[in-house]
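In: attaching a predicted model along with its sequence, questions to come.
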Amino acid sequence: MKFSLKTLLPAAALLLAAACVQAQDLKIGYVNLDKVLRDSAPAKAAQAKLEQEFSRREKELVDGTQRLKSASDRFDKEGPALSEAERARRQRDLVEQDREIKRKGREFQEDLAQRKNEELNVVLDRANRVVRQIFDQEKYDLIVQEAVFAGPRVDITDKVIRALNGAGK
């Protein structure tokens, strides 16, 4: 059985045309998750909640750091006039204060990161439910959250943000 170019070319064109027709029926959407987590009302509310929750501790850390710097500057200025015992005692106090501030700073960062993840997961769950709802209602075949390139025709990010903002009201 021999195939010639004259018989294969029309068959290939037919297959290509069928693939193009089927691809046009495909409904694809793209969601920019970073934008959703930055611009949606639930994300902004979570950020405000975290700022309120952690602002007092952050201020305490800043104040402690400023007190340590002032004490260190005072020690540098007064150090030469101090007795050896007093200089050693104040140096130990400065080292202890520095250690305490660093410990509190690490605890603060760990607690903030944990709470951020908790709040982020709540927003992500809500966003995924909204995306699933859009997927089902508008009969999408595929919705992706990461893409190298996505044109505005398939970008449904603003629709997801509007739905999230409306769901919170």
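Out: Here it is on my side, so go on. Keep in mind that this is a model prediction, so the values were computed, not measured.
In: from now on I want contacts and neighbour counts done on CA atoms only, so please keep to that.
Out: Will do.
In: what about the strands in the protein?
Out: Assigned strands in the chain, in chain order: 28-30, 142-144 (criterion: DSSP state E).
In: now for the first one, which elements pack on it?
Out: Using 3 or more Cα pairs under 8 Å, 6 or more residues apart in numbering; DSSP states H and E as the contact test, the elements touching strand 28-30 are strand 142-144.
In: pull out the buried positions in the strand it packs on.
Out: Ile143 (16 or more other Cα atoms under 10 Å).
In: list the helices and strands that strand packs on?
Out: On a contact count with 3+ Cα pairs under 8 Å, 6+ apart, strand 142-144 meets strand 28-30.
In: Trp142 contacts Gly29, correct?
Out: Actually, residue 142 is Leu rather than Trp. Yes - counting by Cα atoms under 8 Å, Gly29 is a contact partner of Leu142 at 6.3 Å.
In: need the strands of the chain in TSV with distance to Leu15, can you?
Out: Shown next, in TSV, are those (distance: least, Cα to Cα, whole Å):
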stretch	distance to Leu15
strand 28-30	22
strand 142-144	23
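In: closest to Val36 out of those?
Out: Closest of these to Val36 is strand 28-30, at 11.8 Å (criterion: Cα to Cα).
In: can you list contacts of the closest one?
Out: 140-147, 150, 154-157 (Cα atoms under 8 Å, 6 or more residues apart in numbering).
In: this is the other structure I want to compare:
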Amino acid sequence: MITKFFKSLVVTAAAVAALGSAQAQDLKIGYVNSERVLREAAPAKAALQRMEADFSKRDKDLNDQGAKLKAAADKLEKDAPTLPEAERNRRQRELVEADRDLQRKRREFQEDLNQRRNEETAGIVERANKVIKQIFDAEKYDLILQDVVFAGPRVDITEKVIKALNAAPAGR
């Protein structure tokens, strides 16, 4: 976080210094809140809905397996005093194996979900960067920053980026 701040500060200071004090008054700077774009833009919301649809069944299945495993563990705990030792040991081994299998499936699920989230985010960031570049060119900005510590509303172009992303066709 601090490194990003210093990088942004150095870039801004270098841009202002390079343009000189006479041109610095005419410097046109914009700021885009990346987190807000990823949270509020229609393509980001659509990606989240697709992911939820794609992963909800698998998540439900894992939760159901977890509930069955817990019920089996509770039943074993209740029945343990009356079970022969061999039967109790067999059931315990089955529960341990089932728990290990469930944990493996949950890890795989989480890895798949994270990979998909990263892919979707990368696609949205790429589209947002294209939109930002279009705004940069069309409105003749000298500098557009992302992820700064403070930015006033005068330089914040996040809403423009979100509107342009919402208006752009899905394939762009």
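Out: Done, it's in. Note that the coordinates shown come from a computational prediction; the quantities given were computed from them, not determined experimentally.
In: go through stretch 117-131 of structure 1 and flag the buried ones.
Out: Within stretch 117-131 of structure 1, the residues scored as buried using 16+ other Cα under 10 Å are Glu119, Leu120, Val123, Leu124, Arg126, Ala127, Val130, Val131.
In: who touches that stretch?
Out: Residues from elsewhere that reach stretch 117-131 of structure 1 (Cα under 8 Å, 6+ apart): Val36, Leu37, Pro42, Ala43, Ala46, Val160, Ala163, Leu164.
In: if we can go back for a sec, which of the buried residues of stretch 117-131 of structure 1 fall within helices?
Out: Judged by DSSP state H, helices contain the following of the buried residues of stretch 117-131 of structure 1: Glu119, Leu120, Val123, Leu124, Arg126, Ala127, Val130, Val131.
In: which residue in structure 2 lines up with the last one?
Out: I take that to be Val131 of structure 1. When structure 2 is aligned by TM-score structural alignment, Val131 of structure 1 is paired with Ile132.
In: gap between that match and Leu143 of structure 2?
Out: To Leu143 of structure 2, Ile132 of structure 2 is 11 Å away according to Cα to Cα, to the nearest Å.
In: joint contacts of these two?
Out: In contact with both Ile132 of structure 2 and Leu143: no residue, using Cα under 8 Å, 6+ apart.
In: of the strands of structure 1, which is nearest Glu96 of structure 1?
Out: The nearest among those, by Cα to Cα, is strand 142-144 at 51.6 Å.
In: that closest one vs structure 2 - mean distance after superposition?
Out: By mean Cα distance after the TM-score superposition for structure 1, the fitted strand 142-144 of structure 1 averages 0.3 Å away from its aligned residues in structure 2.
In: and stretch 64-73 of structure 1, by the same measure?
Out: Superposed on structure 2, stretch 64-73 of structure 1 shows a mean distance to its aligned partners of 0.5 Å (mean Cα distance after the TM-score superposition for structure 1).
In: now stretch 117-128 of structure 1
Out: Mean for stretch 117-128 of structure 1 is 0.6 Å (mean Cα distance after the TM-score superposition for structure 1).
In: turn the contacts of stretch 117-131 of structure 1 into JSON lines, including neighbour count and distance to Asp136 of structure 1.
Out: Formatted as JSON lines, these follow (neighbours: other Cα atoms under 10 Å; distance: Cα to Cα, whole Å):
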{"residue": "Val36", "neighbour count": "23", "distance to Asp136 of structure 1": "19"}
{"residue": "Leu37", "neighbour count": "19", "distance to Asp136 of structure 1": "22"}
{"residue": "Pro42", "neighbour count": "24", "distance to Asp136 of structure 1": "22"}
{"residue": "Ala43", "neighbour count": "23", "distance to Asp136 of structure 1": "24"}
{"residue": "Ala46", "neighbour count": "19", "distance to Asp136 of structure 1": "27"}
{"residue": "Val160", "neighbour count": "23", "distance to Asp136 of structure 1": "13"}
{"residue": "Ala163", "neighbour count": "17", "distance to Asp136 of structure 1": "14"}
{"residue": "Leu164", "neighbour count": "23", "distance to Asp136 of structure 1": "16"}
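In: if I look at Ala122 of structure 2, how far off is Asn33 of structure 2?
Out: Distance, Ala122 of structure 2 to Asn33 of structure 2, by Cα to Cα: 16 Å.
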